[in-house]
Structure formats: structure tokens, C-alpha cells
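**Q** Sequence first, predicted coordinates after that:
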Amino acid sequence: MTVLNVLIFFSSFSFFIYGLAYFTSTKMKSEFKRFGLEKVGALTAVLELLGAIGLLLGLKFQPLLLLASGGLALLMFFGVVVRIKIGDSLWVSLPALLFMIINGFIFYSAIFT
């Protein structure tokens, strides 16, 4: 198994868990309220779930890998921007930043393989 495949599985699993957590955890919903984004919380969770599925399906269908990884990297970019805007520390913002980098790397790698 390549490093790229490990990153794809890791990211997919993580986004699947985070996406589901929005619908099962009041803490996740309260975070979106804290961000001032409670109206788009469910949409964000659905996009995370679709991205997670897209990463896995993208292992066999490269255009889907590009779409899913690019979309998740963009979603996490906006997550980092929101966290900076509300004054969260780098430590708290680190997961969004790392997932942006991971999915950016997956996107980049999918273009050149």
C-alpha cells in the first residue's frame, strides 16, 4: 500500500466520522453556532460525507478523486479561515490545517499520477 493510499483511507475515515458526528453530537452543532455558521452545518457535514465516499471511489475513478480531494481541501481552507477570523489558536486550528494539506497533497498527487 502506498503512502497516497494510506492518506486517502485516513482522510476518508476521518471525514466520514466528522460528517456523522454533526448529526449525532450536540457538541458539533454548538461548534458551528460558535463559528456563526449554524445555517450551513448540515451542508458541511453532507459535503464531508460525500467527500469521504468520493475519496474511496476515487481509488478506481481518478476524476472523482480529484473532485473529492479538491473539495475537501477547499472546505478545510475555509475552515482555517473561519478559525482565524474568530480568533482560535493555532493548536485548535491545526486539524483543519492538516486535513487541508493532506487533501491538497492527494489532489496534487492525483493530477500527476
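**A** Alright, I've got the coordinates.

**Q** from here on, contacts and neighbour counts on C-alpha atoms
**A** Fine.

**Q** Show me the longest helix that occurs in the chain.
**A** helix 62-85 (DSSP state H).

**Q** what comes up buried for that one?
**A** Applying a neighbour-count criterion of 16 or more other Cα atoms under 10 Å, one finds 62, 64-73, 75-77, 79-80, 82-83 buried in helix 62-85.

**Q** Against that first model, consider the following:
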Amino acid sequence: MNLLNVLVLVSSLSFLAYGIAYFTSSKMKSEFIRFGLRKFGALTAILEILGALGLLLGLKFDYFLVLSSGGLGLLMLLGIAARLRVKDGFLAILPALFFMVLNAYVFFESLKILKD
């Protein structure tokens, strides 16, 4: 298993867990309220789950890898913006930053695969 596949698995399993956690954890819902994004919580969770499943499909179909990693990277960029808006500290922003960079790497590597 190569590095790209490992990163795809890490990202997909993490986003699957976070997406499901929104529907099972009141703490996750309260975070969206704190961000002033209550009405976007369920949509974000669904996008995380779809992105995670897309990454897994991307292990076989390159197009899904490009689309899903790009979408999840963008979602994390917006997550960083939401945390900055409520003046969260660096440690609170770090997970979103990590997953944004991870998915950006997967995105650019998957673009190279599509070109070949």
C-alpha cells in the first residue's frame, strides 16, 4: 500500500467518523451553533460522509478521488474560516488545517494520476 492510499484511508475514516458524530453527539451540534452555522450542520455532516465515501471509491476510480479530496479540502478551508471568525486558538484550528493540507495533497497527487 502506497502513501497516497494510506492518506486516503486516514482521511476517509476520519471524515466518516466526524460526519456520523454530528448525528449522534450533541457536542458536535453545539459547535455549529457556536459558529453561528446551526442550519448548515447537517449539510456539512452529509458532505463529510459523502466525501469520505468518495475517497474510498477514489481508490478504484481516480475521478472520485479528485472530486472528493478537493471538496473535503474546501470544506476544511471553510471550517478554518468559521473557527477564525469565532476567534478560536491555533490548537482548535489545527485539526481542520491538518485535514485541509492532507486533502490538498491527495487532490494534487490525484490530478497527476488523471494526467497519466
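**A** Cool, the structure landed. This is a predicted model, so every value here is computed, not measured.

**Q** Tell me how the two chains score on TM-score.
**A** Here the superposed chains carry a TM-score of 0.99, computed using TM-score structural alignment, normalised by the length of the first structure; 113 aligned residues with a Cα RMSD of 0.5 Å.

**Q** related to what we said a few turns ago, ok, average deviation of the longest helix of the first structure from the second structure?
**A** Its aligned residues in the second structure lie a mean 0.5 Å from helix 62-85 of the first structure after superposition (mean Cα distance after the TM-score superposition for the first structure).

**Q** For the longest helix belonging to the second structure, name the packing helices and strands.
**A** Longest helix of the second structure, by residue count under DSSP H: helix 90-115. Using 3 or more Cα pairs under 8 Å, 6 or more residues apart in numbering; DSSP states H and E, the elements in contact with helix 90-115 of the second structure are helix 3-24, helix 62-85.

**Q** relative to helix 3-24, how tilted is the last one?
**A** In this structure, helix 62-85 of the second structure runs at an angle of 60 degrees to helix 3-24, with axes from the mean of the first three to the mean of the last three Cα atoms, to 10 degrees as the basis.

**Q** Quick one: distance of helix 62-85 of the second structure to the chain centre.
**A** Distance of helix 62-85 of the second structure from the chain centroid (Cα atoms, centre = their mean, to the nearest Å) equals 5 Å.

**Q** which outside residues touch that helix?
**A** Helix 62-85 of the second structure is contacted from outside by 35, 48, 50-52, 54-59, 92-93, 96-97, 99-104, 106-108, 110-111, 113-114, using Cα atoms under 8 Å, 6 or more residues apart in numbering.

**Q** cool, and the first one?
**A** By Cα under 8 Å, 6+ apart, the list of residues contacting helix 3-24 of the second structure from outside reads 28-29, 41-42, 44-49, 51-53, 55-56, 59, 99, 102-103, 106, 109.

**Q** hmm, who's touching the very next helix or strand once past it?
**A** Next in sequence after helix 3-24 of the second structure, counting helices and strands by DSSP states H and E, comes helix 26-34. For helix 26-34 of the second structure, contacts defined as Cα under 8 Å, 6+ apart pick out 21-23, 38, 40-41, 86.

**Q** how about helix 26-34 of the second structure, aligned to which bit of the first structure?
**A** Counting by TM-score structural alignment, helix 26-34 of the second structure lines up with residues 26-34 of the first structure.
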